[in-house]
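Chemist: Sequence first, then the predicted structure, then my questions.
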Amino acid sequence: MIRSFQKALSVSFLAIALASTAAVAAEAPSYGPQLQGFDYPYPLKHFSFNSQGVPLQMGYMDVQPVGKKNGQTVVLMHGKNFCGATWGDTIKALLGKGYRVVAPDQIGFCSSTKPEHYQYTFQQLATNTNDLLKSLKISKAVIIGHSTGGMLATRYALMYPQQVSKLVLVNPIGLEDWKAKGVPYRTVDQWYDRELKLSAQSIHDYELKTYYVGKWKPEYDRWVDMLAGLNSGPGHKLVAWNSALIYDMIFTQPVFYELKNLRVPTTLMIGTSDTTAIGSDIASPEVKAKLGHYNVLGKQAAKLIPHSKLIEFKGLGHAPQMEEPEKFNQALFNVLR
């Protein structure tokens, strides 16, 4: 009788899980290949330019401060599974303190062009961003990069140090070289096959485990919908292909070895419970155990970067600016002052 009850209970839990998965899949919206149909927190503009022989568009928000201007501009660089829109809380707080804010979507991401062929490098994306800022007549700015945007922000500061007043890296990936630590290489085709299989449920499950330390908030659903809707929309294959090329860039172009070369005032803002590590899903248990320890990586990076500062958010994960916006923003303002 007990065994029958346990079996019935297991079946019941399985039914609930399947129903939840089906509900997530059914509710996920569908967006265009440049995220058409998704609402940005501020007016979305587009910067048109030519690169690698093709015309491209970068989506971006350029928002003027509320009230008195302080004369400074902050440029926000998003992560791989994020967009300029995910900086919404930070943008609002910065505007209230008098900052002009520019939040671009990099080529291959979100509201920007997904080229059929593009050689993705952090140098290329940094150049694209610099061209955007030139078009906006911005000669110097605070550069803030989150996740993959932290790798890009680092490259940007290495290429254009005179144009960076301060560099802030928020849980940047690339504080370790996954390949050197033993993570197997994936070909672009293997990444592509993986990206084609993305769903709202798989995005949710990955972010819950890796980004948010097992703690989910209802406001995160919007960002799952954003990614799932982009990946399942009419640009499905083109979005997946660009994502595969970008993952190859991230894995094969470490900035870790050049952290020591940074010459701009740099602050690391680290959620210590983050476990993000590219390729950890296919690494051996021995290798996986060595990856993604941000409570250690932040301290190590702070020692490598000349005269850097480290701010740790104990118990927070990959996106402290989204997990605890008020706490993060207060710490950020202290840095900017």
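Modeler: Received the coordinates, thanks. Not measured: the values here are computed from a predicted model.
Chemist: going forward, measure contacts between C-alpha atoms and count neighbours the same way
Modeler: Fine.
Chemist: residues contacting the residue nearest in space to the middle of the chain?
Modeler: Central residue of the chain (Cα atoms, centre = their mean): residue 79, 1.3 Å from the mean position. Residue 79 makes contact with 145, 146, 147, 148, 149, 150, according to Cα atoms under 8 Å, 6 or more residues apart in numbering.
Chemist: Which parts of the stretch 1-150 of the chain are strands?
Modeler: Secondary structure of the stretch 1-150 of the chain, counting by DSSP state E, counting those that start in this stretch: strands at 45-51, 54-63, 73-77, 100-104, 141-146.
Chemist: Report the inter-axis angle for the first one versus strand 100-104.
Modeler: Yep, that's strand 45-51 we're talking about. Strand 45-51 runs at 50 degrees relative to strand 100-104, counting by axes from the mean of the first three to the mean of the last three Cα atoms, to 10 degrees.
Chemist: Please compare the first structure with the one that follows:
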Amino acid sequence: MKRTLSLPTLSMALLLLLLLALLLGSGGCIKRYRTAPALEFAQLPYRSLDGKTWPHKSIRAKAVAKRYKMKRAPRVVYVELNPSGGQTLVFIHGLGSYLKFWRYQLDTFAAKGYRVIALDLPGYGKSDKPASFPYTMEAMADVVRELLVQLGIRKPVLIGHSMGGQTALSYAIRYPREPRAVVLTSPAGFETFSKREQLWFAKVLSVRLIEDTPEYAIWGGVRRNNFYRWKPDYEWLIEERTRLKKAKQFEQYAYANVKSVTGLARNDFVRESAKKIVAPTLIVYGEKDRLIPNPFMHGGFTRTVMRSGAKKIRGSKLVGLARCGHTVQMDCHDEYNAAVTAYLAQVAPPIAKAPAPVPAPAPPRRAPTSQPVPASRPASQASPTSQPASQPTTR
């Protein structure tokens, strides 16, 4: 007899999973930060691994506001490194996180000669968190596109993690000729959710649920579900997530998470349209990913989901990294960076190879002049000189 979970049991299991999966910004010993002061989102320290501050800039997404009938254009914050570099890489973070989750990549790829841009999507990090923003993956892709349009960037490489991967998928499907290449990192978007499951996400998840998350759940959720090789270097995740919970904008951030989960589950568009992608595409995932596929709803293996997605994108390359979790760009940053570097060297090197210089043609030799020799020359006539005629002055 086939055993099935009752709806209440299933709901509780899914609830616990969502609680852990949503909170991508923590890990470590919670007690250490329980009494720490609040950290406002505007105060998030955006620094490189060696402590150097990344100066951040912002734009107003006016076209997005107009398209989605928002009264106020959201402010979108981004970091730009090596602005004089060649090929532009655009890093798009995942659910519950912000651009700092790319700290093992931004300086590394800037040093390789790339122009590097990482943004905080609406609802996350230092960007605005408006309730009027739809928080669909298509709207997120429109924000990324408007940032690039305002900065005058053409043919970018889109690099997205998890939700950011689904955002990059939407971008590459709707604007297929714009990206030079796409790098999907443990991407959402390939897993199938039924209509009933989509409705469940929208019904059960709430702002209150996120606000009331106990600190031990934050610790357990991120450390287990997002990492396979937890290190003390990731301690900043737990501190920032714990202190952000006391921030004035935390309710808006929680709302953005709730709406984003609904948008992620409604992924029929990207699954059914992935075949429209024409940009070279690399898919990198951790073989120890505990979030994809959803273990309570579907179970199975991450590689199965990723292979099904790769088959839909013509010419895509699939790379699985052993002993690596969902946040693979941090968990296995050396292996991840090596895989991305090798792929980009083939499809989008940092600076386009210049054509071999064509040697300048040698100046033509003056043809010898033949002048008639006079039969006789008066003694008083000067000898002809070889002094050249004066040249016009060029100004």
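Modeler: Structure received. Everything numeric here is computed off the predicted structure, so don't read it as measured data.
Chemist: And the TM-score, once the two are fitted together?
Modeler: The TM-score (TM-score structural alignment, normalised by the length of the first structure) is 0.83; 304 aligned residues with a Cα RMSD of 2.2 Å.
Chemist: quick one on the thing from earlier: will you turn the strands of the stretch 1-150 of the first structure into JSON lines that also has distance to residue 85 of the first structure and mean neighbour count?
Modeler: Formatted as JSON lines, the strands of the stretch 1-150 of the first structure follow (distance: least, Cα to Cα, whole Å; neighbours: other Cα atoms under 10 Å):
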{"stretch": "strand 45-51", "distance to residue 85 of the first structure": "12", "mean neighbour count": "14"}
{"stretch": "strand 54-63", "distance to residue 85 of the first structure": "9", "mean neighbour count": "19"}
{"stretch": "strand 73-77", "distance to residue 85 of the first structure": "10", "mean neighbour count": "25"}
{"stretch": "strand 100-104", "distance to residue 85 of the first structure": "8", "mean neighbour count": "24"}
{"stretch": "strand 141-146", "distance to residue 85 of the first structure": "13", "mean neighbour count": "24"}
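Chemist: Using CSV, please lay out those strands together with distance to residue 86 of the first structure.
Modeler: Below are those laid out as CSV (distance: least, Cα to Cα, whole Å):
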stretch, distance to residue 86 of the first structure
strand 45-51, 16
strand 54-63, 12
strand 73-77, 10
strand 100-104, 10
strand 141-146, 10
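Chemist: Go through the ones you listed and name the closest to residue 196 of the first structure.
Modeler: Of all those, strand 54-63 sits nearest to residue 196 of the first structure, with 23.4 Å by Cα to Cα.
Chemist: how big is the offset of the closest one relative to the second structure?
Modeler: Once superposed with the second structure, the aligned residues differ from strand 54-63 of the first structure by a mean of 1.1 Å; criterion: mean Cα distance after the TM-score superposition for the first structure.
Chemist: residues in the second structure aligned with that strand?
Modeler: Matched against the second structure by TM-score structural alignment, strand 54-63 of the first structure falls on residues 72-81.
Chemist: and if you look at stretch 90-101 of the first structure?
Modeler: Stretch 90-101 of the first structure maps onto residues 105-116 of the second structure, going by TM-score structural alignment.
Chemist: Just tell me what residue 222 of the first structure corresponds to in the second structure.
Modeler: Match for residue 222 of the first structure (TM-score structural alignment): residue 236.
Chemist: From residue 216 of the second structure, how far off is its match?
Modeler: Separation of residue 236 of the second structure from residue 216 of the second structure (Cα to Cα, to the nearest Å): 16 Å.
Chemist: same check, this time on residue 242 of the second structure
Modeler: Distance from residue 242 of the second structure to residue 216 of the second structure, by Cα to Cα: 10 Å.
Chemist: which residues are in contact with both of those two?
Modeler: With Cα under 8 Å, 6+ apart, residue 242 of the second structure and residue 216 have common neighbours residue 30.
Chemist: of the two, who's got more company?
Modeler: residue 242 (28 against 13; other Cα atoms under 10 Å).
Chemist: In terms of helices and strands, where is the more buried one?
Modeler: Per DSSP states H and E: residue 242 of the second structure is located in helix 235-244.
Chemist: so which of the strands of the stretch 1-150 of the first structure comes closest to residue 5 of the first structure?
Modeler: strand 141-146 (48.2 Å).
Chemist: same for the closest one, what does it pack against?
Modeler: Applying 3 or more Cα pairs under 8 Å, 6 or more residues apart in numbering; DSSP states H and E, we find strand 141-146 of the first structure packed against strand 73-77, helix 148-159, strand 164-170.
Chemist: okay if I get those as TSV plus distance to residue 312 of the first structure?
Modeler: TSV is the format used below for these (distance: least, Cα to Cα, whole Å):
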stretch	distance to residue 312 of the first structure
strand 73-77	20
helix 148-159	16
strand 164-170	10
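Chemist: so which of the ones you listed gets nearest residue 215 of the first structure?
Modeler: Closest among those, using Cα to Cα: strand 164-170, at 19.3 Å.
Chemist: Now do the helices in the stretch 251-395 of the second structure.
Modeler: With helices called from DSSP state H, counting those that start in this stretch, the stretch 251-395 of the second structure shows them at 268-273, 302-312, 328-331, 333-347.
Chemist: Please report the distance of residue 63 of the first structure from residue 331 of the first structure.
Modeler: Counting by Cα to Cα, the gap from residue 63 of the first structure to residue 331 of the first structure is 22 Å.
Chemist: What is the neighbour count of residue 2 of the first structure?
Modeler: With neighbours defined by other Cα under 10 Å, the count for residue 2 of the first structure comes to 7.
Chemist: do the same with residue 274 of the second structure
Modeler: The number of residues packed near residue 274 of the second structure is 22, by other Cα under 10 Å.
Chemist: in the lengthiest helix in the first structure, what's buried?
Modeler: Identified as the longest helix of the first structure according to DSSP state H is helix 2-27. Using 16 or more other Cα atoms under 10 Å as the test for burial, helix 2-27 of the first structure gives residue 24.
Chemist: same thing with stretch 280-300 of the second structure?
Modeler: Buried residues in stretch 280-300 of the second structure, defined by neighbour count with 16+ other Cα under 10 Å: 280-294.
Chemist: which stretch of helix or strand covers the alignment partner in the first structure of residue 205 of the second structure?
Modeler: If you follow residue 205 of the second structure across to the first structure using TM-score structural alignment, you land on residue 190. Secondary structure from DSSP H and E places residue 190 of the first structure in helix 188-196.
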